[in-house]
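Undergrad: What follows is a predicted protein model with its sequence.
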Amino acid sequence: MKGLIIKKNKDTLRGFVDDRDWDKNPDQIRFKTRLDSSPSTFLPLDIHGFSVDNIIYVGGVVEAEVTELNTNDLEENPKINIEIDTTFLQVVVGGAKELYYYKNKTDRENFYIKREGQLDLLVYKKYIDEQKNTGKAVVIENKKYLGQLTLYLKECPDINSKLKNTSYNEGDLRRLFNYYYECTSTESSFTKTKNKLSFELGAITGISISSLNFTSYGGFEALLARKNYDSSVNFAGGLFLNIGLPKNLSKWSINNELFYSSYNFKDTFTEVRGENNFTITDTELGYSYIKLNNLVRYTYPIGNTFLYLNAGVSNGFAINETNKLTEVFQFNERRVITEERALEDVRKYEQGLLFGLGVKYNRYSLEFRTESGTGIDLNRNLGSGTRRYFLLLGYRFN
């Protein structure tokens, strides 16, 4: 992604950063001046820092408290456990008063302030202490960071009123620093913004190939189960809203579709009982659906192209129905023609399971998808199911 590195002399070099949307702070980065050039690798002490996707990192050697904070893993020792790490720290707030964030490989989070050019650890630890008078074990919190921040932000006279409600997490500490800048009528040079949802709106269109299967449990409905319905090829399409989830470069998303699909099946079944004695049964079943499809999507980048997998559910409501059975009875010279519904009890609401594989390039996408549906029949003597295959072309509006 487009980004820059900040050299030791504070000059900047623009280019492209291999952005991994790091959950744990990186200890090296790869950078290109042009997309077609070879990447260079930089360690935290090689450069002052870098910026990508509106996030700033600075390199440094820091003290890190490594004690577990999970209640089940707490130790019975109040001593601060310090390790020295070399890493790229994330800038949470920049300016006259600065706040930095570091998450190490064991998921322990630490925060830092800068005083006289040095990064100072804001100290916080939880441990278990056994009370002598009761013999019960209680969780004790070492909140030294509150005293450190009292001195660091002392230019704001009522900072203590905010500190007592400030926990050791990024959201609370960022709000505290923002309050400091408001209180002192100064401005920060940078404030990290929270990761937000991303939205893609577009349309999809294509074809569906549908098959309809019946399973007979006896009775007159066995006739339908004996029929051989050819596949139905029809138009399919609709609108989509893809909601990218924060973190991991929005590789995970929720794809929602307002979707139209249909099918139409016809079959003729002839039963011959003798000369000039036969029955011809014509069946036509056709349904059109408006569906709400909800899918979880995982997208993986390969250069400028993106592969994705979909899995989810569909909920469809029939908006149009063709449900007809015509029978011609021929016995010697007598012919009787009857017409009725092929199925009396029909399910107008259909659920289905969706799976898809697709590829995206720029604003366009191409996807192959399969759907297994609950079918249309409600008769206890007959079970039904649908299978659909889709080939869909998509276009993103934004």
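TA: In hand now; what should we look at?

Undergrad: rest of the way, CA atoms for contacts and neighbours
TA: Noted.

Undergrad: As a check, name the ranges of all strands in the stretch 251-398 of the chain.
TA: Taking DSSP state E, counting those that start in this stretch to define them, one finds strands in the stretch 251-398 of the chain at 252-274, 277-302, 305-331, 334-340, 349-361, 364-373, 382-396.

Undergrad: Please compare the first structure with the one that follows:
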Amino acid sequence: MKRIALLFLLGLCLQVSAQKNYQRGLVVLTNGDTLKGWIDYRNWHVNPTSFGFKQDSLGDNVRQFTTTDISFFQVAGDKYLKAFITKDMLPVDFGNLASDSAENQQTDTAFLRVLVEGPVLNLYEVYDFKPHYYIQDSTKSYRELTYKCSWDEVNNRVKTRNYFHSELIAYLTLQPRYDKKLTHQIEHMGYTDKEIAKAVAALNGLTGQSVPYVSNNNKKSLSFYAGAGAIYSTMTFSGDDPYLKAFDFDWKTTPAIMAGVELFSVRNFSELSFRLEVAYSSIGYKTDNLVKRSGSGTDTVHYEIKQRNFTPSATVLYHIVRKEKFRYYIGAQFAVNISRYPANALTAKHQYTTYPSKIDNYLQINNDWPVVNIKTGAIINRRWDVSITANVWGSSVKTDLMHNTVKQYALWLAYHFL
């Protein structure tokens, strides 16, 4: 059953990646008309060439837009502008480098993601198999910032050329105030959206004018949450102990509290999120009138365990449904119960004597023991999180004589502080 559950979880994650994800947005047609509605936003890593659009979020009338139909669109905090560009298509990954003298230019009409808009330079990004960054000055033409990696056949080594450093510094020298600190920043930055956008925004700021738009390139966000729930739990034993062989506790319900932080991606991979969480619970197990018949008579046994758990965990979640105000997820959780036992006592009343036997700390129960769970739930209005956690594996006793299995199901209600 454990293997089936894990295979089901993996298969489900692989089959739902093509789902629709309509979010509020707007498009500007090539004739200048503006349409507001819902765009099928796929958290694009590679710049889109087309997308679905509908003006009614509940309707089925979907229009497919391409670069032929529109000149601009905006969705999920990102702006995309249609432009005719020339791209450097030489690879930059070390496994496929071309020779130092190679050239490969390609023209394209593409949707450029807007990174910065300002009085000196606008900055855009196109990603196909590698990132391309374009600047636009007062001439309104698009110029690719040049970054090349090639194989130097003469010296038998990789050659990297950061031409984009000097291309940006050329605009810096034209400003009324020359910023040496910004020059140093540009000379040492990498070819990434975060570093280049930060430098271009700072360059625009030297004019003393406001920078009207800087995209949010922080692709990861944190969400703190806290909540409470109820845990439904049982414990069963197996082994050769004369009292606890084939012994099990009845199902018990106990309240619990938890708090944590969720790491998720605003763009590109928002279907996945990761959680670090801590929970606290206190549960008591006990049973009466367990009778053990032996050659010496019948014993009536009372056994009680009180357990307090502090449980840190790590969880990976796949968001199957990803709507603006509703998300449904499923995932796997690995946790460690850090447990303390105020009670761990067995009392046996013997048929042959009036005095019962009481043994404290009867079992050697582990203070720290791992748990594997499957978790599923829904986030409503981006804040309310209702979830169920089911135990796949967990054991707190494992000796040569005895072994136990702990089964737990938990219902949680949490609130995300956005």
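TA: Everything's here; your move. Here the structure is a predicted model, which is why all the values come from computation and not from measurement.

Undergrad: returning to what we had before: in a markdown table: the strands of the stretch 251-398 of structure 1, plus distance to residue 195 of structure 1 and mean neighbour count.
TA: Shown next, in a markdown table, are the strands of the stretch 251-398 of structure 1 (distance: least, C-alpha to C-alpha, whole Å; neighbours: other C-alpha atoms under 10 Å):
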| stretch | distance to residue 195 of structure 1 | mean neighbour count |
| --- | --- | --- |
| strand 252-274 | 14 | 18 |
| strand 277-302 | 18 | 18 |
| strand 305-331 | 21 | 17 |
| strand 334-340 | 59 | 11 |
| strand 349-361 | 23 | 18 |
| strand 364-373 | 26 | 19 |
| strand 382-396 | 22 | 19 |
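
Undergrad: and of those strands, who's closest to residue 157 of structure 1?
TA: Nearest of these to residue 157 of structure 1, taken as C-alpha to C-alpha: strand 252-274 at 44.6 Å.

Undergrad: could you say what helices and strands that closest one packs with?
TA: If contacts are counted by 3 or more C-alpha pairs under 8 Å, 6 or more residues apart in numbering; DSSP states H and E, strand 252-274 of structure 1 sits against strand 198-216, strand 232-244, strand 277-302.

Undergrad: thinking again about what came up before, adding distance to residue 236 of structure 1, write the strands of the stretch 251-398 of structure 1 out as CSV.
TA: Output for these, formatted as CSV (distance: least, C-alpha to C-alpha, whole Å):
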stretch, distance to residue 236 of structure 1
strand 252-274, 5
strand 277-302, 10
strand 305-331, 13
strand 334-340, 29
strand 349-361, 15
strand 364-373, 12
strand 382-396, 8
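
Undergrad: between those strands, which gets nearest to residue 30 of structure 1?
TA: strand 277-302 (16.8 Å).

Undergrad: rewinding a little: and residue 149 of structure 1, which of the helices and strands packed on strand 252-274 of structure 1 is closest to it?
TA: strand 198-216 (34.8 Å).

Undergrad: next structured bit after that closest one?
TA: Using DSSP states H and E, the helix or strand that directly follows strand 198-216 of structure 1 along the chain is helix 222-225.

Undergrad: host element of the equivalent of residue 159 of structure 2 over in structure 1?
TA: Aligning on TM-score structural alignment places residue 159 of structure 2 opposite residue 140 in structure 1. Counting by DSSP H and E, the element that carries residue 140 of structure 1 is strand 137-142.

Undergrad: just residue 182 of structure 1 next, same as before
TA: With DSSP H and E as the test, residue 182 of structure 1 turns up in helix 170-183.

Undergrad: Mind reading off the mean deviation between that helix and structure 2?
TA: Its aligned residues in structure 2 lie a mean 2.1 Å from helix 170-183 of structure 1 after superposition (mean C-alpha distance after the TM-score superposition for structure 1).

Undergrad: Trace that helix over to structure 2 and give me the residue numbers.
TA: Alignment of helix 170-183 of structure 1 against structure 2: residues 193-206, by TM-score structural alignment.

Undergrad: thinking again about what came up before, now the helices and strands packed on strand 252-274 of structure 1 in TSV, with distance to residue 398 of structure 1?
TA: Output for those, formatted as TSV (distance: least, C-alpha to C-alpha, whole Å):
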stretch	distance to residue 398 of structure 1
strand 198-216	6
strand 232-244	11
strand 277-302	18
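
Undergrad: To residue 46 of structure 1, which of those lies closest?
TA: Among those, if distance is taken as C-alpha to C-alpha, the winner is strand 277-302, at 28.6 Å.

Undergrad: list the helices and strands that closest one packs on?
TA: strand 252-274, strand 305-331.

Undergrad: To residue 373 of structure 1, which of those strands lies closest?
TA: Comparing those by C-alpha to C-alpha, strand 305-331 comes nearest, at 8.4 Å.

Undergrad: That closest one vs strand 364-373, what angle?
TA: Counting by axes from the mean of the first three to the mean of the last three C-alpha atoms, to 10 degrees, strand 305-331 of structure 1 lies at 40 degrees to strand 364-373.

Undergrad: Which strands or helices does strand 305-331 of structure 1 pack on?
TA: Here strand 305-331 of structure 1 touches strand 277-302, strand 334-340, strand 349-361, going by 3+ C-alpha pairs under 8 Å, 6+ apart.

Undergrad: and the angle for it with strand 349-361?
TA: 140 degrees.

Undergrad: Give me the distance from strand 305-331 of structure 1 to the chain's centre.
TA: Taking the mean of its C-alpha atoms, strand 305-331 of structure 1 sits 29 Å from the chain's own mean (C-alpha atoms, centre = their mean, to the nearest Å).

Undergrad: May I see the helices and strands packed on strand 277-302 of structure 1 organised as TSV, with distance to residue 225 of structure 1 added?
TA: Formatted as TSV, those follow (distance: least, C-alpha to C-alpha, whole Å):
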stretch	distance to residue 225 of structure 1
strand 252-274	11
strand 305-331	14
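
Undergrad: Spatially nearest residue to the most centrally placed residue in structure 2 (excluding sequence neighbours)?
TA: When C-alpha atoms, centre = their mean is applied to structure 2, the residue found nearest the centroid is residue 273 (1.7 Å). Nearest non-adjacent residue to residue 273 of structure 2, counting by C-alpha to C-alpha, 6 or more residues apart in numbering: residue 264, 4.4 Å away.

Undergrad: likewise residue 360 of structure 1?
TA: residue 306 (5.0 Å).

Undergrad: tell me the contacts of the one you found?
TA: Neighbouring residues of residue 306 of structure 1 by C-alpha atoms under 8 Å, 6 or more residues apart in numbering: 299-300, 359-361.
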